[in-house]
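Visitor: Got a predicted model here, sequence first, then my questions.
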Amino acid sequence: MNTLTEELKVKIIDILNLSDLSPENFDENDRLVGGSLGIDSIDVLEMVVMVEKDYGVVINSQEVGEKIFSSLASLAEYIKENTPGSQS
């Protein structure tokens, strides 16, 4: 999952224009939404679109979204477990 986590760091920094953050300084256990990154509901929508487009993983409820977007680690775990064709 380390490769997926590193890939997600780069994608999130890119789509959310977090130019002052580098992947090396992006702690996978820090809060995504409501944390120090300043991610808001519009940013969450952008991340949902990226996850669905790039990984084929659908996030179809607010409760699921709140849980998996709590940290980068939880997002990576959810993608790993729910990617079509995965052997989880």
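Guide: On my side now, so go ahead.

Visitor: use CA for all of it now, contacts and neighbours both
Guide: OK.

Visitor: Burial check on residue 61, number of neighbours?
Guide: 8 (other Cα atoms under 10 Å).

Visitor: Residue 32 versus that one, what's the distance?
Guide: Per Cα to Cα, to the nearest Å, residue 61 is found 17 Å from residue 32.

Visitor: can you check residue 21 too?
Guide: Applying Cα to Cα to residue 21 and residue 32 gives a distance of 13 Å.

Visitor: Use this one as the comparison:
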Amino acid sequence: MNALKKELKESIIEQLNLEDFNVEDIEDNDVLFGDGLGLDSIDALELIVMLDKDYGIKLTDPQEGKAIFASIEVLATYIAEHRTK
């Protein structure tokens, strides 16, 4: 699971061009949106595309997406349970 969390952090930094962050700056339980990393709705769309492309997970319910993107910890757990790639 730790490898998946590190992979997610690297992917988020790269996909969203978070130039001011590195993997060590993001804690597993940091909030991704709002006061946490400061991600917004456009970033959420990019993360949804990343989940589909990299892990074969298709999110269609916005409420489900909101819960899944709570933190790296929650996202990694969800991917581990639902990935098809």
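Guide: Looks like it arrived, so ask away. Remember, it's a predicted structure, so these values are computed and weren't measured experimentally.

Visitor: Once they're superposed, tell me the TM-score.
Guide: TM-score of the superposed chains, computed with TM-score structural alignment, normalised by the length of structure 2, equals 0.94; 85 aligned residues with a Cα RMSD of 1.1 Å.

Visitor: Find me whatever residue is spatially closest to the residue most central in space within structure 1, sequence neighbours aside.
Guide: Residue closest to the average C-alpha location in structure 1 (Cα atoms, centre = their mean): residue 75, at 4.7 Å. Of all residues not flanking residue 75 of structure 1 in the chain, residue 68 sits nearest, at 4.8 Å (Cα to Cα, 6 or more residues apart in numbering).

Visitor: Next up, the contacts around that neighbour.
Guide: 74, 75, 78 (Cα atoms under 8 Å, 6 or more residues apart in numbering).

Visitor: quick revisit: residue in structure 2 paired with the residue nearest to the centre of structure 1?
Guide: Aligned counterpart of residue 75 of structure 1 in structure 2: residue 75 (TM-score structural alignment).

Visitor: part of a helix, is that match?
Guide: Yes: with DSSP: H, G, I helix; E, B strand; the rest coil as the criterion, residue 75 of structure 2 is assigned to a helix.

Visitor: what about residue 7 of structure 2, neighbour count?
Guide: If we define neighbours as other Cα under 10 Å, then residue 7 of structure 2 has 14 of them.

Visitor: In which helix or strand does the aligned residue in structure 1 for it reside?
Guide: Alignment note (TM-score structural alignment): residue 7 of structure 2 maps to residue 7 of structure 1. Assigned by DSSP states H and E, residue 7 of structure 1 belongs to helix 2-15.
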